[in-house]
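S.K.: Turn this into a structure:
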Amino acid sequence: MFCEKPMAVDPAGYRVALDAIKKSQEKKLSVVAGYCWRRSASRVEAFKRLHDGQIGELASVFATYYTGPVKPMPEASARKPEWSDVEWQVRNWYNFSWLSGDGLVEQAIHSVDKLCWALKDADPISCVATGGRQLPNEGGNIFDHFHVAYEFPNNVMAHLGCRQIKGCYNENADYIRGTKGALIIGRGDKPSSTERTAGVSAARRKTCIRWSMTSSLPPSARARCSTTAPGCCTAPWWASWAGCPPTQAKRSPGKKPSPATKTWPLRPR
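M.R.: Below you'll find the predicted structure:
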């Protein structure tokens, strides 16, 4: 049985979903949820390497789901006289929390899922969330921005930021920090992993491509701020995965190089 995410929008629905899973197990059937990234080959490989310790012990997670409105609430004039309040709300289900669970539950649940995946699906110890409505949504009652801070065992903090406001910076990414490096998902067509190293060979340095955290800066700043090993090209964030582009930015004279970092795409072994 396939159930589209989020499977439930309130505690009562959550208990129904759990009961359905229990019954499916008794009948040796499967309940599959629409958390699509769990079936993505690149993500599966990325999290496998994460759990294998490639970036060391997990230290923190920051997930973003910044986008525009998904299903804007229509004007009241679009409502037909024969439609009841319930029918009007069902027809515009995304804009009512009792139907959609709001943008955090309906859309950013994918980021929550990856966040939990990074923590090996451990339950958080606590959670503090804030949210609100910045722009009018006449007739609807959902928020257009949230921030959630999760505390997990071993002093690991995980944060989720989501927003649905047009005309703003958009991003859907996951920044997973470890004691030896970082895993970045969503800043390119494939996840990338970085590992700090005291020194690497010339051949390996040539594979240094980018440091994704500078991707929100202007192109010139991105080129200057790339974190690379001595002698490695400081390519901007849109550099191809195969190597650095023909034109390479150079460090400013007299400045010490940043801590050595090697970056490579995560492909199935």
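
S.K.: Going by C-alpha atoms from here, please, whenever you check contacts or count neighbours.
M.R.: OK.

S.K.: Which residue ranges of the stretch 51-200 of the chain form strands?
M.R.: Under the criterion DSSP state E, counting those that start in this stretch, the stretch 51-200 of the chain contains strands at 58-67, 126-132, 145-152, 156-164, 171-178, 181-185, 192-196.

S.K.: Distance from the fourth one to the middle of the chain?
M.R.: On the basis of CA atoms, centre = their mean, to the nearest Å, strand 156-164 sits 9 Å off its chain's mean C-alpha point.

S.K.: Check which helices and strands it sits against.
M.R.: Where contact means 3 or more CA pairs under 8 Å, 6 or more residues apart in numbering; DSSP states H and E, strand 156-164 is packed against strand 58-67, helix 109-118, strand 145-152.

S.K.: Which among the strands of the stretch 51-200 of the chain is found nearest to Arg79?
M.R.: strand 156-164 (23.7 Å; CA to CA).

S.K.: possible to save the strands of the stretch 51-200 of the chain as TSV with distance to Met73 and mean neighbour count?
M.R.: Shown next, in TSV, are these (distance: least, CA to CA, whole Å; neighbours: other CA atoms under 10 Å):
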stretch	distance to Met73	mean neighbour count
strand 58-67	16	22
strand 126-132	16	12
strand 145-152	16	18
strand 156-164	13	22
strand 171-178	23	20
strand 181-185	31	23
strand 192-196	37	22
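
S.K.: Dump those strands into TSV; add distance to Lys48 as well.
M.R.: Formatted as TSV, those follow (distance: least, CA to CA, whole Å):
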stretch	distance to Lys48
strand 58-67	13
strand 126-132	26
strand 145-152	20
strand 156-164	19
strand 171-178	13
strand 181-185	11
strand 192-196	12
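
S.K.: Adding distance to Leu135, write the helices and strands packed on strand 156-164 out as JSON lines.
M.R.: Below are the helices and strands packed on strand 156-164 laid out as JSON lines (distance: least, CA to CA, whole Å):
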{"stretch": "strand 58-67", "distance to Leu135": "14"}
{"stretch": "helix 109-118", "distance to Leu135": "22"}
{"stretch": "strand 145-152", "distance to Leu135": "10"}
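
S.K.: mind checking which of the ones you listed is nearest Arg38?
M.R.: Arg38 lies closest to helix 109-118 among the helices and strands packed on strand 156-164, at 8.2 Å (CA to CA).

S.K.: for comparison, sequence B:
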Amino acid sequence: MDRRSFVKNGAVLGAAAAALPRFGFAQVKGSDRIKVALIGCGGRGTGAACNMIAADPNIKIVALGDLFPEKLDKAANKIHDFAKKSVGESKASEIIDPSKVKKFSGWDNADQVLAEDIDVVIEATPPVFRTPHYEKIVAAGKHAFLEKPGAVDVIQGRKMYKLAEEASKKGLCVVCGNQRRYDNRYQDLVKRMQDGEIGELLAGQCYWNNGGYIGAWAHGKEGTEDTLEYQIRNWWCFIWASGDNIVEQHVHNIDVLMWAFGSDRMPVEVTTGLGGRSTDLPCPRYGDRFSHFAIDYDMGNGLRMASYCHQDPNTTPNVSERIIGTKGIFQGLRLTDHKGKTIYAPGKLELDPYIAEHKYLLSAIRNGRRVNELRHLINSNMVAIAGRMSAFSGKRFKYEWMVKKSEENIVPQNVDLMGKTQDLSLKNPVSVPVPGKYKLV
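M.R.: A predicted model of the protein is given here:
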């Protein structure tokens, strides 16, 4: 993504930005209000809707969907409050009217939302729903903003690759929430690395080390922890609902390295996967996921990638990336020589990337251009999944085996993600994976 073009036009349209078939954008002209729906009305979904308003207030949010009905009014009011601050009270209701916006709840809320007259969908549900919902979004012929991650396991990842191709064939835009790709500083530095400014790239390290366990505030009645409702309400704590923190959160940092290396350069082998649950929180009350991971990837031709993430209280936080080249190092959002002297530092942040990603999407829709960023996300997503599988099992394996042959499916067998209804009181017993006992499939 070229930084100058992005800043000038609000989007990079590149070689893939050919004119679309008429059916793709027949209802959206440059000055029209783009009709938006939000599926997933939690904090990130509500935030994404506000980010979209900041990017382009000439939108109308016409429908909200969430599994749990109590989230709908809260989201509508928060988005309306943000709109009032952005465009003034008199115009805010043109963007969203809390009393008139359509609201749908229940297991089939996505189906109900997609039956409405909309142009683009913000999908920001718990990660396990992303793939089945995007399948429905593509079938309905809608553009989409998808939060990360795009998949929680190998089966979903393979499906998303196919959906990315199908979306392109239909002329549908899809932009994803790996927002560092929309940060002008990262764009500048990645281009310089790809142009050889720090020489041949030899190794990269990425980190998302939190100073606390996300989900330590888990809520719900004691004794209900093995029900679907509890686990979905506390999705960040449960592997099947979140993908674990290496997939749900640390994918951001993995994505930066993958981008710099060349987004289609995939690992040859996952050589080492370590992890565990050192956080002193009981399972299943606080989920079954690991609190820390350390993964080594062989990227081929001598290039290595190391991934580190943890969520342990009272530990030093570090959210960053580092890439070593023959002539220098990328670290701390700058390029240095091997002794730490700055070679190059980018300018200031020009636009909040949480806003820039929506500006990129909406500009493409308005201008009848095709942008499809899903494959980049799923590449990084699958690398994170591979790291999780290695850490859970304690095994090394070829990346190609995972992509082509693994049958890993972590969604509970009694859960129909594509169905119309689901009994949320269904039991789903969980336990923390044990390396050496967890089986690769």
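
S.K.: Got a TM-score for the pair?
M.R.: Once superposed, chain against chain, the TM-score is 0.69 (TM-score structural alignment, normalised by the length of the first structure); 199 aligned residues with a CA RMSD of 2.0 Å.

S.K.: Of all the helices and strands packed on strand 156-164 of the first structure, which one comes closest to Val32 of the first structure?
M.R.: helix 109-118 (13.9 Å).

S.K.: Quick check: that closest one compared with the second structure, mean distance?
M.R.: Comparison of helix 109-118 of the first structure with the second structure after fitting gives an average deviation of 1.0 Å (mean CA distance after the TM-score superposition for the first structure).

S.K.: which residues touch that helix?
M.R.: For helix 109-118 of the first structure, the surrounding residues in contact (CA atoms under 8 Å, 6 or more residues apart in numbering) are 5-6, 35, 37, 47, 50-51, 61, 63-65, 122-123, 158, 160, 174, 176.

S.K.: ok, 7 Å please
M.R.: 6, 35, 47, 61, 63, 122 (CA atoms under 7 Å, 6 or more residues apart in numbering).

S.K.: what's it aligned against in the second structure?
M.R.: Mapping helix 109-118 of the first structure onto the second structure (TM-score structural alignment) gives residues 251-260.

S.K.: ok, the most centrally placed residue in the second structure to Ile122 of the second structure distance?
M.R.: When CA atoms, centre = their mean is applied to the second structure, the residue found nearest the centroid is Lys148 (0.8 Å). In this view, Lys148 of the second structure and Ile122 of the second structure are 12 Å apart by CA to CA, to the nearest Å.

S.K.: Return the distance of Thr326 of the second structure relative to Gly45 of the second structure.
M.R.: For Thr326 of the second structure relative to Gly45 of the second structure (CA to CA), the value is 42 Å.

S.K.: Which one's more surrounded, those two?
M.R.: Neighbours around Thr326 of the second structure and Gly45, counted as other CA atoms under 10 Å, are more numerous at Gly45. The numbers are 22 against 15.

S.K.: picking up where we left off before, nearest to Ala20 of the first structure, out of the helices and strands packed on strand 156-164 of the first structure?
M.R.: Closest among those, once you apply CA to CA, is helix 109-118, at 19.8 Å.

S.K.: can you pull the buried residues of that closest one?
M.R.: The neighbour-count check on helix 109-118 of the first structure (16 or more other CA atoms under 10 Å) flags 109-116, 118 as buried.

S.K.: one step back: between the strands of the stretch 51-200 of the first structure, which gets nearest to Trp83 of the first structure?
M.R.: strand 156-164 (27.6 Å).

S.K.: Pull up the aligned stretch in the second structure for that closest one.
M.R.: Mapped onto the second structure using TM-score structural alignment, strand 156-164 of the first structure covers residues 303-311.

S.K.: Can you state the mean residue-to-residue distance of the matching stretch versus the first structure?
M.R.: When the first structure is superposed, stretch 303-311 of the second structure averages 0.5 Å from its matched positions, counting by mean CA distance after the TM-score superposition for the first structure.

S.K.: Now do the same for Ala151 of the second structure: its match in the first structure.
M.R.: Under TM-score structural alignment, Ala151 of the second structure pairs with Ala8 in the first structure.

S.K.: For the stretch 1-150 of the second structure, which segments are assigned as strands?
M.R.: Under DSSP E, counting those that start in this stretch, the stretch 1-150 of the second structure gives strands at 34-39, 59-66, 102-105, 120-123, 143-146.

S.K.: want to throw those into a markdown table with mean neighbour count and distance to Met52 of the second structure?
M.R.: Output for those, formatted as a markdown table (neighbours: other CA atoms under 10 Å; distance: least, CA to CA, whole Å):
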| stretch | mean neighbour count | distance to Met52 of the second structure |
| --- | --- | --- |
| strand 34-39 | 24 | 9 |
| strand 59-66 | 25 | 8 |
| strand 102-105 | 20 | 18 |
| strand 120-123 | 26 | 9 |
| strand 143-146 | 26 | 10 |
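
S.K.: Need those in a markdown table (columns: distance to Trp217 of the second structure).
M.R.: Conversion of those to a markdown table gives the following (distance: least, CA to CA, whole Å):
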| stretch | distance to Trp217 of the second structure |
| --- | --- |
| strand 34-39 | 24 |
| strand 59-66 | 21 |
| strand 102-105 | 24 |
| strand 120-123 | 24 |
| strand 143-146 | 26 |
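
S.K.: To Gly287 of the second structure, which of the ones you listed lies closest?
M.R.: Per CA to CA, nearest to Gly287 of the second structure of the strands of the stretch 1-150 of the second structure: strand 59-66, 21.9 Å.
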